[in-house]
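In: below are the sequence and a predicted model for it; my questions follow.
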Amino acid sequence: MSDNEMILDGEKVTGITLKDGHIPNMTDGNYKVTVKQTVTLPPEVKQQSDIKLDTPGFTVRGPRFSLDPSMVHAVHPAVGATGDFSLQFPHIVISRDVLPWERQPITGTPRVPWVALMIFAQDELRADPATGDSATSRKVSDLASSASDAMVPGYTDVDVPTALKNSMCVTIDARSDAFTAIVPHRSELPFLAHVREIGPRSGREAYAVVMASRLPKKEGRYEAHLISLEALGAYLDGKKPDKAYVRLLSLHRWSFTAKNDVRHGFDVLARNLVRNNTNNARELSLSLSSEGVTNARVKDRLTAGYVPVSHLTQTGEQSFAWYRGPFTPVIPPEPSDKKKCYITADDALIYIADDGVFDVSYSAAFTWGRLLALADSDLAAPVLKARRTVLRHMLTLSSVLADLEATTPVPPADNDSGSDVQENDFTEELAAHLTRQIQGNTPYHQFGELVEAGLATRLKTSLTTPTPTETRLSSPARKGDITGRDLASTIQRPDVQEAFRRALRIPPYGPADTNVALTDTPSNTGLLDGWAWDTPSLLSLLPRDVFLPHAALVPPESLRLFHINPHWITALVDGITSVGISTNLDQQAAKLIRDAIAHQDAGKITGIILRSQLITQWPGFHFQAFRQANYQQPCPVIRRDLIAPDTLLLLLDGSPRIVELVEPTHEVTLGLDSNNTCTPRLKTGTKVTSKSVKAEMRDTVHNVVNIAKMRDTFTTSDLGWSTQNPITPSGFALQMMHPPCRAVVKQQ
């Protein structure tokens, strides 16, 4: 199809294009490059012998006897799934979109796929008596080895490269009657494969989809095999093998179980997920259940996202404490000492006097930060470098203040009229002096200052003046110089602190723009270049148990919303910047460095933790979140991490009111409606509800659909096709497609 947008059952599906196939410009094989040159010489020039030119050769070789598992993007039904698949055509999605058309199974015929997806019931394959496995690994050179009761494909006539003869492949032995019933006919092959292009036109991803023609209606275990049809051309028109079994080359395989009373699929799992989370704030919050808890204070703690943890006090007493990680179901209040920079983990302990226990949340955050910095030199290096930079500028503060106080009135100690104006002027002047010191502290700027101060004249004088026999160096103290004893206290002055922030471009004086989306906001200032200090990057350093301390916070088949506690992130950063602190000046520098790290984004970030089979069976599902109930103002996904096989963590820019889970477009199911019927569609995807097409079976015992007859039924003028313009493989896929399922969770 050429359209990039279609309507499936009233549902607008964007960013998808169906194509008949992708035939490569060069198929597998050996090629030679021939160059011919003709030179015409005048008659008087003696003719030379022909110039011999090289004919270099090269080989085009794609997958043939095995398929890299990474090329398999998805399968349906999912691996190990159990459910009712009686109306669904199993299919496989391959990321190498040219694969089904890279080879030609039948010489001299129009190009058809050389692979087919075949579904076998458990008793239709010969199993190893010892292991019960139906698949056998063997060398490619052994494919043509004869078997007493199995028909072996004629690979002897196929040009198998020597380099591949010792490679391994997988074969199965299928019962001849089952093989004859299930193997696609020559006329059906083109309609059992198509290409789906997904995404915007500027950056599409293409996938090959190969579907089976058998419906797994009977209950039991099935095996799906992507079979190579090479050397099987004689059996694609219904010819029966003359032996009990047929040996087939399997490129990929998986199994599933059909059980007619069990609903299964993206729609079932997604709707159950929404049903389990009843859309109220309590069910969606990241907290332990407080059902049955009678103590009001304990209930409040659980509701706020805390979990009880074991705690060993400094005196050796075994007790318990409350802990809450960086993810919280409520917006946390600001701590009373929010401006304090923690130097030790004990500084961050919070004693709950009413209960006689500790809140260890911020203490644990500090400890984790310190451990991360001690364990990773790449994380600690920019912090230590920044501290040296700040300390160097602090040590120049004495001369800066002396120069400034000589020309600028110092603000009075009391708060009389006009003192605020004087203090602002003094702070601005101090910041300007520090800025010149800091930004000019490069060899280029230092050399420029020396030249302006008369470097050339002094050098000439020095070289022409005799050296005195004795030189006495002196450094008299200037009025207003700060002694080392008073430097730490001077640094703590509010005006000096603000001046340092302005000079070092520390937020709010840095370049960060809070109105810009988090994905576009600079993560740090030049002071701490060398590491990504934004909240998502810091969280990525932590193990899962830090932010999910109890499994019951996210039970199976659940979705939980949370905020990020910026004060927890601050304590984490305090732990990182605490490495190597030994003096009061180090502490002051650490506080400035902590403030320079742009973790202010934590207050804007929210998140979702999803635990469901959707993640294991549909890992590529689409996720959307919106700030408004009318699907306006989307919340961009900042980070998407798989923190467990069935658990997904999503960090968002903004607080969502609506969360939407959408089935991946490239994995939408193919199948029939009830009673083996199909409501046909126009080329645009719109259903023609006045018509119904019944799927006839080519083999009723094995429930194999007659694809060729269904194709002819769809070739009617009222659907947009005709005998002169018959339905194409992509058009047939459109008839079989089910619209992608959407599940919506709304936060009241």
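Out: Perfect, thanks for sending it.
In: for the rest of this, base every contact and every neighbour count on C-alpha atoms.
Out: Will do.
In: now do the same end-to-end measure for stretch 100-107.
Out: End-to-end distance for stretch 100-107: 15 Å, by CA to CA, to the nearest Å.
In: stretch 708-726 now?
Out: End-to-end for stretch 708-726, by CA to CA: 12 Å.
In: and that stretch, which residues are buried?
Out: Neighbour-count burial for stretch 708-726, counted by 16 or more other CA atoms under 10 Å, picks out Ala708, Met710, Arg711, Phe714, Thr715, Leu719, Gly720, Trp721, Pro726.
In: then stretch 147-161?
Out: Ala150, Met151, Val152, Pro153, Tyr155.
In: separation between the third one and Phe447?
Out: Right, the one you point to is Val152. As defined by CA to CA, Val152 lies at a distance of 84 Å from Phe447.
In: putting a second one here so we can go through both:
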Amino acid sequence: MAEDTSQKKELDDWQDFIVVAPRYKLPNGSVHSVYPPQGHTENVEILPHVVLNDPQLPWARRVVNNIDPKDRNRVPWLAMLIFRQEELRYPKATQQGNTLAVTLTLGALGDLVTASDSDCTSPVVKSDGSTYDDDSKDLEADFIFVPKNIFDVLFKDDEKEETQTLCDVSRYQWLAHTRNINTIGMANSGIDGEEGVFSVVISQRAGPLDITEPTDLVVHLVSIEHVSGMPYPAPKDRVTLCSLESWSYTCLPPDSFNVYDAFRNIGRKIDGKHDVLRIDLTQFGKSLSGKQLPDRLRDRLVDGFVMTKYRTQTGEETAAWVRGPLVPTLVNHGDVETCISHTGTDLQIMDRETGIMDITYSVAWQLGKALALADQGYTTALGRLRLTISRAATDETKKSILKAHGSFQGQHETLCQLAESMKTLRTLQDATSLSHGRDARWLPSSFVSVDMPRWSSCVQQHFRGHVARETERLTVSASDDYVYNEFNTPLSPDWMIVLSWILDRIYLAGVPAHYYIPDPSYLPQESLRFFHIDRYWIDALVDGALSVSSHLRNDDDIRRELKKMINKYLQQKPEGLHYPPQRPGYGFLLRSELCVKFPDLIVEAYARNKDEPDPTIIVRQENIAEGVLLVMFDKKPGSDFFGKLILREPPHQQAFCCGESLKPTYLEVLYKKIYTIPLEEQAKRSNRTSPVETLKHYPEGGDDKGGYEGPIFTWAENETNVHALRLPAYVQQIHNVLGEELKEDYTETEPTATLLGIQLNHPMLYLEIQMEPSLFTTSDQNSADDGMLAGLRMLRSPASPLPKAWDNRPEDQLIFSYSAPVDWNAPFVAWAEESPGRQENAQGHDFFLPAPHLRRLALTDRAPITITKPLKGDPRDGEVGVESRIENLLMAYSIYSLADPSVKDKLTRKNFKQDLIFSSRRNPDNDNWILKQITISFPYGQPDRGRATLMDFYDGPGATMVTDFRFNVAPTLSKNTEDKLVFHLTIAPRAGSIVMRNLTNLSLILSGVMLADYTKWSFDRGDPAVEVNIQEIFVDRNPQTAKFYLPLNI
């Protein structure tokens, strides 16, 4: 059937669109980067430019009306201009900014232009002072006042032979273009995706050539809208242009430092290899003035430590060793589990050779806790998670213990026995079943204790098991059997928050930068320093972060199980992946002007003998401060998986330059090979990076190879220093050279702004660094250790467990009751039942291992205490006691153990170390005496021949004041006249002396005391009693001395 065309109608319609574009100010966030950066230095060949996030912004407004649709280059409304500061100073301006811009309203600018004595004109307003498009006169903008001679040069048509009457803006069509770049490996631009589209506006002017010292230049991104309608030359001395963005930089004299030298400087090797993050010992040695650095101090500095001011718990200021998580040597993490910490102080390590405390891991623990407390979301989530686990585990513990004794039945057991229960109920009315008579019900029956304390071994054993099961239940995914790994669905949203927060800390996110670099000398200017991440430091950081939100005094079980699940996450391979989650183990810090000039500096890591970069090696790349770049790897440098590192300039943050070298007499240009053929065909061409031609162009025209083309660069014109590109002659020269040399490989018929942009690109320099296997040294050469965090090791119970309340009842009487409910909310204090430091000796008795890294007591010379009057308590008088209250002592003394705080008449030897309290309380007399020192002395060493000693060795943490911290206590050893060792506890005020009326209690605690072994004691002489001597020294008074005997229960 034929189509009926008579019914067809042609519809014609149109609609206007209004495109709103900025005019007097750029929108916030429009500028991605500028080059050179604010306040930095650059060479004279560099052409400043700005990178805009909006790829269409330079062409958002129309500058020239007669636009040819076939024209491939459109004139932008933005232009980049640079000036010396003296060129923009305007005498009539009341105030100019740092970049010599003046803030005015459009109305004020119109009044200035139309004033009778006006010396300026402007394209921003009309000649009568009115605004374009009815813009409000109250709009404010920044303006610069350009001198007439410079303005005329910048808007002159160099190709026009006849007289020019209007300003020409056609040259600026070559100075703006759009770029689509790959942003992989960039710290800033790579955030939003793998590709980015940016617009670039370039300046036509280079730096001045007549300077002999660094000179400040100002750069302005100006609007050239309506400039094409202005008369040429400018009718007045100044032309006012609207400035949309401005900054300043310093131009260096010719032949100064450049990017090439910066790359070479940071890539240099020291002693055949790249340097690591530590102090420069050569510079440190210069400060010693010829003195030799002690070996131990040198070793500490080589290991990355630095000395810092440290205040002890008792208030004294001293020095301590400290280092951050980034270390210069490989620290072996090992497989041995270490202890959880309650406060972080037990993570301090005493350097026995220098006598200085190492507080590195204690600082990490405290930082982890501080970061956790500062994050309300994390702390709240961890608190809810702990509470959920604790409640569920407590309920299950109750059920399991009571069910074992037959006093609890679950729902299933109750239903199963319901029939039997009904039979029992029917027999209750039968009085013959009462075997004990009617009154027997009122008689009390025997029962055991109702207590079921949390710290008992039975409850703790069940509680630990249920905590482990409940923690595992809450941390697995709701969608599969894997631990929640950020790819599956979490069962507990609180665990999702906690795990994410801990993983960020493993990446050292949120850690202040001064922890990375404990001393500025570690990372000097223009330096590259590699490091290894100390896994013990990460372990301590995480332990401190998990220590918050505890609901029980001994909440170690929940913390331990949470760590085990974190370890399980780190070790499991998610479904569909053949490797476990990545975590950093190595990295480098780069401090250089390159990081400021190129905030998106590209970092590429290569496996050994591979030509393509492996993006999985780099796990963190961040500019942590201005001019400091932090990069972390998950592969060991120098291994087969990581053999090479390359730093290269980002393509959109490269500098633009007028040529390879700009001199007062010539401009040297390296013409690049710019292909128009497909990429696969370009790969077949040889020497693609070498220039196709190198020419020196002269001011009057021509080149060093006999060419007679016109000038392509303007050095000066009409006694005005221009030093600007001559357009379009420059871009036409590029087009001609490429057409002659590349032939079929370059098929463009017309030059474009993109062609000029590629040619003006500063050569894309890069630094290649070969990774040596010997970069990191270690005392434990374990080839199987790759340096990565395999898991958290702080899983054992604390080395210093909290004490439990004393109870003399046997263990079997502390559990279970039929006659009373269990109070599960009762407060308690308990020793950890299975301390990691506890072992059994040959006789089957358990004992605690001594704390590590403790200094031995120094043996000093001390005169023996002379006894003037014996105290009561001499065993020869038949009175043995610990109390001392006599006239010649101003303090009352007693000694007891925290293990038996109620027993103050003797000490009992136990199979573990005890903390002894030496109580000293002021008597009410002699308030005006001034105390200088109190010394408590007793025999030390092996008991022999009736000489009783309190302890035969001491390796505890020392003595501290219990209440009055205005005093210091120091333990020392000395020998008496019989060449026997005597242990002294000396109490002295920090102020040197103190009046007695200001004292109340001077008690001290001596921790970690193992009473002496009396297996060889001759008990025919009676039970041992230790002679304790006390001496009180006062100002301007005789010392008061006494002694008593402290009995021991062996």
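Out: Thanks, I have the structure now. Everything numeric here is computed off the predicted structure, so don't read it as measured data.
In: TM-score for the pair, please.
Out: Once superposed, the chains reach a TM-score of 0.73 (TM-score structural alignment, normalised by the length of structure 1), with 631 aligned residues with a CA RMSD of 4.4 Å.
In: if we can go back for a sec, let me have the buried residues of stretch 708-726 of structure 1 in JSON lines, extended by secondary structure and distance to Ser558 of structure 1.
Out: Converted to JSON lines, these look like this (DSSP: H, G, I helix; E, B strand; the rest coil; distance: CA to CA, whole Å):
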{"residue": "Ala708", "secondary structure": "helix", "distance to Ser558 of structure 1": "44"}
{"residue": "Met710", "secondary structure": "helix", "distance to Ser558 of structure 1": "41"}
{"residue": "Arg711", "secondary structure": "helix", "distance to Ser558 of structure 1": "42"}
{"residue": "Phe714", "secondary structure": "helix", "distance to Ser558 of structure 1": "42"}
{"residue": "Thr715", "secondary structure": "coil", "distance to Ser558 of structure 1": "45"}
{"residue": "Leu719", "secondary structure": "helix", "distance to Ser558 of structure 1": "43"}
{"residue": "Gly720", "secondary structure": "coil", "distance to Ser558 of structure 1": "45"}
{"residue": "Trp721", "secondary structure": "coil", "distance to Ser558 of structure 1": "46"}
{"residue": "Pro726", "secondary structure": "coil", "distance to Ser558 of structure 1": "47"}
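In: need those in CSV with distance to Leu518 of structure 1, can you?
Out: Converted to CSV, these look like this (distance: CA to CA, whole Å):
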residue, distance to Leu518 of structure 1
Ala708, 54
Met710, 52
Arg711, 51
Phe714, 50
Thr715, 52
Leu719, 48
Gly720, 48
Trp721, 50
Pro726, 51
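In: tell me which two of the residues you listed sit farthest apart.
Out: Pairwise distances across the buried residues of stretch 708-726 of structure 1 (CA to CA) peak at 18.1 Å, for the pair Ala708 and Gly720.
In: ends of stretch 588-602 of structure 1, what's the gap?
Out: Stretch 588-602 of structure 1 has an end-to-end distance of 23 Å (CA to CA).
In: stretch 125-132 of structure 2 now?
Out: End-to-end for stretch 125-132 of structure 2, by CA to CA: 6 Å.
In: ok now it, how far from the chain's centre?
Out: Computed by CA atoms, centre = their mean, to the nearest Å, the chain-centroid distance of stretch 125-132 of structure 2 equals 56 Å.
In: now swap in stretch 453-463 of structure 1 and tell me
Out: Here stretch 453-463 of structure 1 is found 62 Å from its chain centre; the criterion is CA atoms, centre = their mean.
In: do stretch 198-213 of structure 2 as well
Out: Its chain's C-alpha centre and that of stretch 198-213 of structure 2 lie 38 Å apart, by CA atoms, centre = their mean.
In: got it, and stretch 609-627 of structure 2?
Out: 17 Å.
In: ends of that stretch, what's the gap?
Out: Stretch 609-627 of structure 2 has an end-to-end distance of 32 Å (criterion: CA to CA).
In: do the same with stretch 315-329 of structure 2
Out: Terminal residues of stretch 315-329 of structure 2 lie 33 Å apart, using CA to CA.
In: repeat that for stretch 487-499 of structure 1.
Out: By CA to CA, one end of stretch 487-499 of structure 1 lies 15 Å from the other end.
In: stretch 62-78 of structure 2 too?
Out: First-to-last residue span, stretch 62-78 of structure 2, CA to CA: 10 Å.
In: hmm, who's touching it?
Out: For stretch 62-78 of structure 2, contacts defined as CA atoms under 8 Å, 6 or more residues apart in numbering pick out 58-61, 169-170, 172-174, 176, 201, 221-226, 228, 752-753.
In: run the chain-centre distance for it.
Out: Centre-to-centre, stretch 62-78 of structure 2 and its host chain are 50 Å apart (CA atoms, centre = their mean).
In: buried residues, that stretch. List them.
Out: Buried positions in stretch 62-78 of structure 2, judged by neighbour count with 16+ other CA under 10 Å: Arg62, Val63, Val64, Asn73, Arg74, Val75, Pro76, Trp77, Leu78.
In: and the two most separated of the residues you listed?
Out: So, those by CA to CA: farthest apart are Asn73 and Leu78, at 14.1 Å.
In: now do the helices in the stretch 201-350 of structure 1.
Out: Assigned helices in the stretch 201-350 of structure 1, in chain order: 266-276, 281-284, 296-303 (criterion: DSSP state H, counting those that start in this stretch).
In: the ones you listed: which one's closest to Asn703 of structure 1?
Out: Among those, the nearest to Asn703 of structure 1 by CA to CA is helix 266-276 (24.0 Å).
In: so how far is Lys148 of structure 2 from Leu1046 of structure 2?
Out: Leu1046 of structure 2 is 103 Å from Lys148 of structure 2, by CA to CA.
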